[in-house]
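1. here you go, sequence then predicted model.
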Amino acid sequence: MRDADQALSAGRGSRLAQILQQTEEIAAGGVDFDPAAFPDDPATLSVLGIGDFANELLERQPGIGGARTRLNDDYLAKLSFEGDALKGTISVSGARGDKAARLRQLLEKPELDLRDDGVADPPPGRGLGSNNLLFMASELLLLSQERDGFPALLIEEPEAHLHPQRQHLLVDFLKQKAAVDQGAEHGLQVVMTTHSPSLASSLKLENLVLVRGGRAFPMGPEHTLLDPADYAFLERFLDATRANLFFARGVIIVEGDAENILLPTLARLIGRDLARHGVSVVNAGGTGLGRYGRIFQRRAEAEKALLNIPVACMTDMDVMPDCAPAMLGLKAADGSVPAKNNRKWRKKDDFDADGLVTLRASIEARATGQSVRTFVADEWTLEYDLAHFGLAREVWIAADLAAADARIHAGRATIAEVVRSSLRSFRDIAGLDPERRSTSVYAKFRGGASKAIAAQYLAALLDRASARGRLSADELRAALPPYVVDTIDYATRNAGEGLA
């Protein structure tokens, strides 16, 4: 499909001529032309018969005849040797030679283009994507004539110049053709290469083959650590946005929109730009983090069988500090803490000395192995940990901006006004111990501030501080939670750095 328009145009050796010559209807349909008896209905003629009929009509046409006579008498006759007269004829290609050669020459005259239904003239120009579809349809027409063997269609990057909706339509059609019962019509095997997340998300995961470092890694159940439930889950949720992980040099899998929005900015500001390192951030949406990770884990653990793609899964610890239940209003009316089996949340003193270590290890084990590693929040959640380790003021301001977002966009407040008010209110918690201060910051999100919108504002605040020289890469790296830095560093490792 390098030049579909050229392949479908008239001309010597055109692909269209090759396709048409192999179709049953053209090879066997119609009758030959008999010069001694003009047909009552030219539609009964074969393609070659139509060419011979056209030649006969050209021979009898006065203008053609006059031009031929002048060509022969006034020019060729004067250029001929005695006894070796040169004579010219005017005909449609295909008037000489055996039937196969004549038919080939004749079929090199037509061209194939797209027209709008009900419109006589073709449009002034179709897009390259539409022409590629036309070319593929022509090749499928040829393959449908196969009666021996198992026809195969090989397509290099069918998404070229094709908008996403047509990509999905194309894949659905090809899947249907490939699934045709062998008894009714020869089944079709389709092999295509692609860089399109839209196409990748439209196919069953087990039918994909990931090519990395010149090696092929099939995604079928006999090759990955995914179980049947994982395949069913991923078929539902592995959409075009998430399918970009198949084309990445590194992957970060997160649980929410806030991480998805914030991580690219954090990485860039500490000198680990995700785009430059070819890293994709995949939002698992709160569940299935391990399922996405297992896509990259192989059953055969031999070194050459492993995918050398760093995959970092980033998750919350989900254990709050002991001061949080009272500060967040989670205690009962009498001030007591509900029994563990009557609440979904956990706090640190619910665990013995080794309990937190065991819990962390169990969370990491859900998606760790080979090139996949899980990085668990050092304390509780992303927002809490950002405040706890050095960005309490910035997250506090971002949360206030998120809460005021509607008023800001309605023109009832300005960002500067909200920031000034937020800085004044932050003084009330600045002197608290780290756990109470960070819990106070986190309480804003339980009070209605959107984590995703706050992440957007926080990214802008940090970008602005960096641009003005008030925040260096080293200063930000030191202020970030260690697990965030480790996640970014691991996913942006170069191939030569290894994955240990």
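-> Arrived safely.

2. use CA for all of it now, contacts and neighbours both
-> OK.

3. residues in contact with Glu435?
-> Neighbour list for Glu435: Pro321, Cys323, His388 [criterion: C-alpha atoms under 8 Å, 6 or more residues apart in numbering].

4. tell me the one of the residues you listed nearest Ala410?
-> Distance to Ala410 across the contacts of Glu435 (C-alpha to C-alpha) is lowest for His388, with 32.7 Å.

5. surely the closest one is within a helix?
-> Yes. Judged by DSSP: H, G, I helix; E, B strand; the rest coil, His388 forms part of a helix.

6. the closest residue to Thr287 other than its chain neighbours and Met314, how far apart?
-> Leaving aside its chain neighbours, Thr287 sits nearest to Glu255 (6.8 Å; criterion: C-alpha to C-alpha, 6 or more residues apart in numbering). Glu255 sits 7 Å away from Met314, going by C-alpha to C-alpha, to the nearest Å.

7. before we go on, here's another structure to hold up against the first:
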Amino acid sequence: MQTQSASDYDAESDAASTIVGLMHRAERGINDNAVIASARQHISEDYLTHLAVGSDELDCEIGLTPTSRLLPVLEKLELSFRPAGPGAPKLRHGLGYSNALFMSAELLLLDNATLAPLLLIEEPEAHLHPQLQSRVIDLLLSRADGNRLSSSVSAEAAEATDATAESDAGVVPLLETKPVQIIVTTHSPNMASALPVEALAIVSENAVYSLAQNQTRLLSGDYRFLRRFLDVTKSNLFFARGVVVVEGDAETILLPALAAKVGNSFSKLGVSVVNVGHVGLFRYSRIFQRTDGKAMPVRVACVRDMDVPPAGTPQELKGKLKAANEFSAEDLAARRAKLSSEDEGAVKTFVSDSWTLEYDFAAASWAAATIAHQAASLAAKADSSGAIDDVQRKEVIAQAHAAIDAAKFAGQPLETVALKIFAPLRNKSISKVVTAQFLAELLDDSHLASTDLPKYLQETFEYLSVL
């Protein structure tokens, strides 16, 4: 096959087939163009002649830079999208698609690499919408394995390509690719969630922490679990300076609101909340625990329910749970220790003081009980969508406030009042999520202080504030 760096341009026949030859033919065509010739003449006669000094003669050319070397010719080529088919309009694509186009070109070049192919990409998510980010990751994963995502070439076409390769060593078969080592830096939860956890590494404070198996405390089953359940929302944890792992939606809503109210804003601290939706908190926290014992500079707080109702809780409320008076002091201590058994390094578990977040919050102080009762009362009066009109809202808030003041004045124990507030949440006659939403809204106009919160929440916020 004739080398593409040789010019085979024939001026008489105006024919060319090599890349450099085609460039020379284009140069000839540009020089012969009437508009170009007129502009060249105008510049030379009307301007350059007035700039000549002495016997100097100045003239100009307009055209492609003549060269016989292939690289400068290739540098003049522009990679762009073309219409989808005959008669189709030429679409203008944004920077995201343009970036994807040039990544494809780099992967094509790496097919012919003589050394082990290596591709470094900095933040490929730039200008890409989320769906395209997933497509880019699929492509990169495929090429890292030495495969092509688009394998729809017919067997006949593949055979024809292979036959061409046998007869002409200069043609690379369409399906022949090499595995490429690809290193990507990203701040995109979309991309992080699309990759296997073991393929990730967290960079923090000038250190790199691989999440490969045997590098973290994650079990083999944890890796499989995370492939299924580590979605885009949860993948925020890879980019956080601090992480709170919680068991449900109510904690997801309330903890950031409470932290902000007492001066420990999660957004300012760079803290992400990860709602696991169940009690498997450690499947996520083990991501930040190292087999070498080295603590990652990311504080992780696992917030858990003690699930021990206070003494005197009615049977219909405690259900199958045992109340505090049914445990010995040693048994309660052992239960609390078991809930925190996997604490290590920067991972620390904070167990509720007694039962659940909703009960413990209502039982923490009279100020907290007032807000909790207002929120629960609003949830009881709201419609199925959680909406309530402004007039009724004000009435409900005032009545709930008066009820707590009356109970306090009558000398009722705070724990007893908290049980009454928690009862409709426990028996599911009102929604925990809707109640949490109302409570978060009420915090804005409240005077709640850190000392009004349950002790375990105070300790959680204090732990995360040191980042």
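-> Looks like it came in fine. This one's a predicted model, so the numbers in the text were calculated from it and none came from an experiment.

8. quick check: TM-score for this pair?
-> TM-score of the superposed chains, computed with TM-score structural alignment, normalised by the length of structure 2, equals 0.82; 433 aligned residues with a C-alpha RMSD of 3.4 Å.

9. quick one on the thing from earlier: by neighbour count, which of the contacts of Glu435 of structure 1 wins?
-> Compared across those, His388 has the highest neighbour count, 25 neighbours, by other C-alpha atoms under 10 Å.

10. that one maps to what in structure 2?
-> Mapped onto structure 2 by TM-score structural alignment, His388 of structure 1 lines up with Ala363.

11. tell me the contacts of its match?
-> Ala369, Leu414, Glu415, Val417, Ala418, Pro454.

12. could you do Leu462 of structure 1 as well?
-> Leu471.

13. confirm that it sits in a helix.
-> Yes. According to three-state DSSP, Leu462 of structure 1 belongs to a helix.

14. any idea how far Leu476 of structure 1 is from it?
-> Distance, Leu462 of structure 1 to Leu476 of structure 1, using C-alpha to C-alpha: 9 Å.

15. over to Gly183 of structure 1?
-> Distance from Gly183 of structure 1 to Leu476 of structure 1, by C-alpha to C-alpha: 66 Å.

16. so the two - more neighbours on which side?
-> Set Gly183 of structure 1 next to Leu476 and count neighbours by other C-alpha under 10 Å: Leu476 wins out with 18 against 7.

17. so Met314 of structure 1 makes contact with Val251?
-> No. If you go by C-alpha atoms under 8 Å, Met314 of structure 1 and Val251 don't touch, sitting 10.6 Å apart.

18. neighbour count for the two, which is higher?
-> Legend: neighbour count by other C-alpha under 10 Å for Met314 of structure 1 and Val251, higher for Val251 (29 against 26).

19. tell me which residue of structure 2 lines up with Leu134 of structure 1.
-> Aligned partner of Leu134 of structure 1 by TM-score structural alignment: Leu101.

20. quick one, what contacts that match?
-> Residues near Leu101 of structure 2 by C-alpha under 8 Å, 6+ apart: Leu79, Ser80.

21. what helix or strand is Ile397 of structure 1 on?
-> Ile397 of structure 1 belongs to helix 392-403 when elements are defined using DSSP states H and E.

22. mean offset of that helix relative to structure 2 (after superposition)
-> Here the mean offset of helix 392-403 of structure 1 against structure 2 after fitting is 1.5 Å, by mean C-alpha distance after the TM-score superposition for structure 1.

23. residues in contact with the next helix or strand after that helix?
-> From helix 392-403 of structure 1 onward toward the C-terminus, using DSSP H and E, the following helix or strand is helix 405-409. By C-alpha under 8 Å, 6+ apart, the residues outside helix 405-409 of structure 1 that reach it are Ala413, Thr414, Ile415, Ile453.
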